[in-house]
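sequence unknown, structure follows:
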């Protein structure tokens, strides 16, 4: 494989390192007939999460974006609340199927939109990959995001919405913030990507340091074998990336205190929005990566020194998939109407799973007030429709 800058395939390699989700088996219980008649786990979760409020919204919708059918879920207990668009990572690692683990509290304060990008999840399962794969570029996917923001503003009658990008999704999200700041209450970057070469250098140094500290001879040998990493021009081979990511993930640089990613992969098996066919669309991750790599190797937001909308960073203290020190230093150079870094001391790259309560707290306490000041929230003490 040709030489590439490795940060761009971090999330997909995380999935590869985690391996497939485990299918658990057990002996049939004595009351097997009763159990067989019980609702499926997906149906139970779907029913438990049902939004019954009269002004609520709970939709799983196919929409046309960028000339293809793409899927979004829209959930909130009062459609008058501000809209928050979550742009998932990967590339092609849809957030929708595991978001049920943490998202429900958000829905009291936001109308939350999960979007399966082209080449990912339900969108991948719906379209012909032979036609869509050639269109997977940074420019097209940023344009898709821009189009979706415009659609959501019109659908909900909003002048502005919130955009939250995670990992690869921060590339799209920051692009939207640059292009359409007047459409955003604020942009939130979670695991923000800034500079690919520095990303690899710091992640490699972390893995080396942990290997020495733990006296892990196998890790030390495998990491030494890929030196220098990255090369002077920032390039690395695919095999080098695999070796580096293996140990970054294994030492908790993706999820602090965990050596793999199976907890998220297994949660997808219970997704109330997904079918088995949708889950099988993970096979298209590789195609998305191949298409995006040429642009991602050149990507560097270091020269972005001004944003015309508020920006917040959610940074995991132990994140070595997209090392937080890079984005924190970058934000110091940025001029914006409002900016702040929120540190997650017990998280790496997956703080929505690692510290979900703290993510929720910052969204409501520190970020939603921007919409409150603009009058873009539901009245808190107003009786519900029909009460």
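Here it is on my side, so go on. On a predicted model such as this, the values are computed, not experimentally measured, just so you know. Residues are numbered from 1 along each chain as shown.

C-alpha from now on. contacts and neighbour counts both.
Fine.

could I get the full set of helices for the stretch 251-387 of the chain?
Remark: helices assigned in the stretch 251-387 of the chain by DSSP state H, counting those that start in this stretch are 262-268, 276-279, 285-297, 324-332, 351-354, 356-362, 369-373.

for residue 338, give me its contacts.
Each residue near residue 338 by Cα atoms under 8 Å, 6 or more residues apart in numbering is listed here: 309-311.

which one of those residues has the most neighbours?
The most neighbours of any of those, using other Cα atoms under 10 Å, belong to residue 311, which has 26 neighbours.

take the one below as the second:
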């Protein structure tokens, strides 16, 4: 009995210690989560007088949504950035990998309907569709042009954002100087087949028995499959695409680095951070069937704005070869396709210096 009481006492101490430690971690995370953004400063740490650094609310399609706006000079060209996912805002990742782009543009990082700081459990599920997102993008583009005194703005989309961006620019070319697509989505159903076969080949090449077994057990969803089938499929397939260097970045083999960036981001409140994954799952669940079933080869053969596509040669989330095929058949007043030899899905983060140089050059040419 004495031994039992002693063991129970030790267990109680350990449990109390664990609780105190977890409570401490929550407090630290809370303190790191004020929901504000730092001012833009010069080399001496002084605020740049014509800069802009703000977190703002805007109503789009009758729903309040969040913008993070940052730029060293508010008179510079305005760039609306459309994040990937669906439902995965990228501001925090760009701030860690490519904040320099804010020197050349007023960067508007829009946290889309149902994502990140724009997530709410009250969002009508019926509003989570591609047409509504295109409408939101149009409305926001008009607001930004008016606010910053511009005739037009530039639009940049990454991954899911590239699908949303090119469709919006196609429907409303009068709003945009240029369209920049990164990790271009064009026929994602076909892309997923390419991605899966590549992952299987890599598993065999690396003699990875776990990967061979896991990928071999997957049943590729048919073209009419609903969200549930894809939500079961994608986490496993993406795990190995990332492991073999074809995912978010070529070097990133797991999601932990992104999680750490999220936890450190002061622009997000504690609640924002807790909701980030939930919002991503919510958005993917409702939007993924449209992503899969949209085929730009059939829907877009020409654009009325300049089109510039940036693709990592190691990208197997939105496969390089498929994006190049789409680009080759596309007509536009000006167009160019840029291959990034050391990148997977995110050349704007992996080779940011070259990426920024090209974007700045093409933006200046178009204005």
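Okay, I see it. All figures in this text were calculated on a predicted structure; none of them were measured in a lab.

ok, back up a step: which among the contacts of residue 338 of structure 1 gets closest to residue 168 of structure 1?
Using Cα to Cα, residue 311 comes nearest to residue 168 of structure 1 of these, at 16.9 Å.

wait, the closest one touches residue 185, no?
No - in this structure, residue 311 of structure 1 sits apart from residue 185 without contact. The criterion is Cα atoms under 8 Å, and the distance is 9.2 Å.

closest to the centroid, which residue in structure 2?
What sits nearest the mean C-alpha location of structure 2, by Cα atoms, centre = their mean, is residue 84, with 2.9 Å.

give me the nearest residue to that one, chain neighbours excluded.
For residue 84 of structure 2, ignoring the flanking residues on the chain, the nearest one in space by Cα to Cα, 6 or more residues apart in numbering is residue 160 at 4.4 Å.

the one you found matches what in structure 1?
Here residue 160 of structure 2 is matched to residue 168 in structure 1, going by TM-score structural alignment.

that match is in contact with residue 89, isn't it?
Yes - A contact is recorded between residue 168 of structure 1 and residue 89 when judged using Cα under 8 Å, the distance being 4.3 Å.

quick one: common contacting residues for the two?
Both residue 168 of structure 1 and residue 89 are contacted by residue 11, under the criterion Cα under 8 Å, 6+ apart.

thinking again about what came up before, so which of the contacts of residue 338 of structure 1 belong to strands?
Secondary-structure check on these using DSSP state E: residues within strands are residue 311.

ok, and the contacts of residue 338 of structure 1 in structure 2?
The subset of those whose aligned counterparts are also in contact in structure 2, taking both residues aligned by TM-score structural alignment, their matches' Cα atoms under 8 Å, comprises 309-311.

between these, which is nearest residue 205 of structure 1?
Of all these, the one with the least separation from residue 205 of structure 1 (Cα to Cα) is residue 311, at 28.7 Å.

next up, the contacts around the residue mapped onto the closest one from structure 2.
With TM-score structural alignment defining the correspondence, residue 311 of structure 1 maps onto residue 307 in structure 2. The contact partners of residue 307 of structure 2, taken as Cα under 8 Å, 6+ apart, are 178-181, 332, 334-336.

switch to 7 Å and redo it
The contact partners of residue 307 of structure 2, by Cα atoms under 7 Å, 6 or more residues apart in numbering, come to 178-180, 332, 334-336.

ok, which stretches of the stretch 51-200 of structure 2 are helices?
Listed from the start of the chain, the stretch 51-200 of structure 2 has helices (DSSP H, counting those that start in this stretch) covering 91-97, 130-147, 160-171, 188-205.

packing partners for the third one?
Using 3 or more Cα pairs under 7 Å, 6 or more residues apart in numbering; DSSP states H and E as the contact criterion, the elements in contact with helix 160-171 of structure 2 are helix 130-147, strand 153-158, strand 176-182.

tabulate those (a markdown table), appending distance to residue 42 of structure 2 and mean neighbour count.
Conversion of these to a markdown table gives the following (distance: least, Cα to Cα, whole Å; neighbours: other Cα atoms under 10 Å):
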| stretch | distance to residue 42 of structure 2 | mean neighbour count |
| --- | --- | --- |
| helix 130-147 | 25 | 17 |
| strand 153-158 | 25 | 24 |
| strand 176-182 | 28 | 25 |
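
how many other residues sit next to residue 129 of structure 2?
Here the count is done by other Cα under 10 Å, and residue 129 of structure 2 has 16 residues near it.

please consider this matter closed, and thank you.
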